[in-house]
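K.L.:
quick one, fold the following:
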Amino acid sequence: MADGARNQERQFRMTTKPIFIGGLFKSGTSLLRAMLGQHSHIAAGLETYWFEVDWDARLGRDEEPLADYVERMAGFFDIEIEWAHSAAEKAESASAFVTSILNEFAIRQGKPRWAEKTPGNILHVSRIKENWPGAKIIHIIRDPRDVYASLRQAKKWDSVEMFGNLWCDFMGAGARAASVVHEMRYEDLTLNPEECMRKAIQFVGEPWEPGVAEFSGRSEDYDKVMTLSGHASSTLDRLRHPLTNNRIGIWRDLIAADELKSLRDFVADCGLGDAYDQVTEAAVTSTSR
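P.N.:
The predicted structure follows:
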């Protein structure tokens, strides 16, 4: 097959069946993205936050100039700034621009498909399906007590009210989208990676490759973000190390019992007390298998 025809075929697959990963911050979205990206058919890079871009107003994230956003995406995905600006000029929406960038990112890796991981994807399932009708969406869930503990360590959303509202927003969105997403548990991913990844690979419709169930760590993402922005998240720092389950149960040493009760009461007042119990019980079940 000629190169032009081959690229045209890849373009069709990538624009119709991309993969989106979502889930609450500190729930394993970055780990899952890195593991999926080890598949020979899937290119997976850094977050785009495509849904926060106001294309018509020419504004990127946090109302930054769109040009700054475009250049950051070029850096994140190893694409020339001129190429990215040209793609932005041709695009009529943020989703169209991101599609162009990620298509090019995947093609340059010799892969026919891409995966986009931004935690808030789970809040925008309807928009994903509208813009990418054939998309496959994976929602990863972690014990909320450990998520709360991790966010406290990162000094983000570290009060009962702030975290409780955030958790309810994400879990509520996940529940509403349950019929069209594949739900995965962080505890299963770290304790039983092959079983967990086999299900994910089957869901997205790719052939099984044992390498996706192994992860020895990667520093490229941390180094890239540090170079481009001068700071990187604790998540990318941990991603430099091999797969481990030693972050399961960290809440036991970090969160007091009365605070956990307040958290459970808060989400119950939001109508998600049963969901909280189900997720925490599932985490216990995973660790006892």
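
K.L.:
going forward, measure contacts and count neighbours with C-alpha atoms only.
P.N.:
Will do.

K.L.:
who's in contact with the residue most central in space within the chain?
P.N.:
The centre of the chain sits closest to residue 117, judged by Cα atoms, centre = their mean, with a distance of 3.1 Å. By Cα atoms under 8 Å, 6 or more residues apart in numbering, residue 117 lies in contact with 20-22, 29-30, 33, 44-48.

K.L.:
so among those residues, which ones count as buried?
P.N.:
Burial by neighbour count, 16 or more other Cα atoms under 10 Å: within the contacts of residue 117 this picks out 20-22, 29-30, 33, 44-46, 48.

K.L.:
adding secondary structure and distance to residue 61, write the residues you listed out as JSON lines.
P.N.:
JSON lines is the format used below for the buried ones among the contacts of residue 117 (DSSP: H, G, I helix; E, B strand; the rest coil; distance: Cα to Cα, whole Å):
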{"residue": "20", "secondary structure": "strand", "distance to residue 61": "19"}
{"residue": "21", "secondary structure": "strand", "distance to residue 61": "19"}
{"residue": "22", "secondary structure": "strand", "distance to residue 61": "18"}
{"residue": "29", "secondary structure": "helix", "distance to residue 61": "20"}
{"residue": "30", "secondary structure": "helix", "distance to residue 61": "20"}
{"residue": "33", "secondary structure": "helix", "distance to residue 61": "21"}
{"residue": "44", "secondary structure": "strand", "distance to residue 61": "21"}
{"residue": "45", "secondary structure": "coil", "distance to residue 61": "18"}
{"residue": "46", "secondary structure": "coil", "distance to residue 61": "15"}
{"residue": "48", "secondary structure": "coil", "distance to residue 61": "9"}
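
K.L.:
before we compare anything, build this one as well:
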Amino acid sequence: MIIKYRVVHRVSIKEALVIYSRFFFRKLEDLFASPVITDKKALLVAGCGHSGTTLLAAKLGNHPNIFAVGRETEFLLPDKNSLVTASKLLSEWVYCAEYLGKEYVLEKTPKHIYFIDRAGVIAPNHKVLVTIRNPLDNVASLFKRFGDLDLAIERWVNDNHIVAGIAGSGNVYVVRYEDLTAAPEATFISLFEFIGDSFDPSILEEGKTAYDSAVLKGNMVVRRDQVKSRIRVNNGAWRKVLDEEQALYVWRRVSVVAQALGYHGLEDCYFPTDDESNGCS
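P.N.:
Model (predicted):
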């Protein structure tokens, strides 16, 4: 069975029954949820995995006005928490922000893109910061992690189909990975205009991030170490993972959603090397 908001979306029937039973009881409890009353703003970073969500959140968390939760809490996922519990978690983070003199609470869970409506119940003044990445690089990175090309393609299509649907919302800001890595300062200046605060160039400096203070496991251990560094261009890395035939196969599978996100042709995924000109040929 397919449950799209799971990290690995293919699940057994037994797993699906457990997940849906939890979902049912959490939804009943949701009826008793109420918003967190605060002047602090919630910033939710989400998007397809391996599209730059950790990088974006780590650098944002370096800002003096932002309190960053240094792990993926999944607090909005309905089989993990009811909105009553999610509200209590958010209240604790707000308390930390108030204690530290911060104006914003920042949390990053990629799969929250499926549950932005739940955020609106408990955090009416929230904003969603979504990352997107060209499909060849993004799928190749997922393929390296999971070892299944079709699963990687499915995840990219599923997650980014949701992104394309919410991109026009007034409280959603979309960050292209290619812009984030090629022109980080300009990208963050524009992003902070959307947030309503001033850009601080010190956030881009190399050093510790909020993710250093949490106990992490799996893929996040790798990401924690990577995002300490200065941002660098990493476009075209798919060439080390996919051959030309696989690249064409990926594009055929993702093209409809890719074009909706502004990746209008396969050439948008072909980044030139030192001995190569622009274009697909």
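
K.L.:
what's the TM-score for these two chains?
P.N.:
Once superposed, the chains reach a TM-score of 0.73 (TM-score structural alignment, normalised by the length of the second structure), with 235 aligned residues with a Cα RMSD of 3.0 Å.

K.L.:
re earlier: going by distance to residue 170 of the first structure, which of the buried ones among the contacts of residue 117 of the first structure wins?
P.N.:
For those, the residue nearest residue 170 of the first structure by Cα to Cα is residue 22; the value is 9.2 Å.

K.L.:
map that closest one across to the second structure for me.
P.N.:
Aligned by TM-score structural alignment, residue 22 of the first structure pairs with residue 46 of the second structure.

K.L.:
over to residue 3 of the first structure?
P.N.:
Using TM-score structural alignment, residue 3 of the first structure lacks an equivalent in the second structure.

K.L.:
neighbours around residue 3 of the first structure, how many?
P.N.:
By other Cα atoms under 10 Å, the residues close to residue 3 of the first structure number 8.

K.L.:
with residue 221 of the first structure instead?
P.N.:
With other Cα under 10 Å as criterion, residue 221 of the first structure counts 18.

K.L.:
name the helix or strand for it, please.
P.N.:
helix 220-229 (DSSP states H and E).

K.L.:
before we move on, the earlier item: ok, and the contacts of residue 117 of the first structure in the second structure?
P.N.:
For the contacts of residue 117 of the first structure, the contacts that are reproduced in the second structure, applying both residues aligned by TM-score structural alignment, their matches' Cα atoms under 8 Å, are 20-22, 29-30, 33, 45-48.

K.L.:
distance to residue 158 of the first structure added to those, as JSON lines?
P.N.:
As requested, these are exported to JSON lines (distance: Cα to Cα, whole Å):
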{"residue": "20", "distance to residue 158 of the first structure": "27"}
{"residue": "21", "distance to residue 158 of the first structure": "24"}
{"residue": "22", "distance to residue 158 of the first structure": "21"}
{"residue": "29", "distance to residue 158 of the first structure": "19"}
{"residue": "30", "distance to residue 158 of the first structure": "20"}
{"residue": "33", "distance to residue 158 of the first structure": "25"}
{"residue": "45", "distance to residue 158 of the first structure": "28"}
{"residue": "46", "distance to residue 158 of the first structure": "25"}
{"residue": "47", "distance to residue 158 of the first structure": "23"}
{"residue": "48", "distance to residue 158 of the first structure": "25"}
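
K.L.:
what comes up buried for stretch 211-227 of the second structure?
P.N.:
211-212, 216, 223-224, 227.
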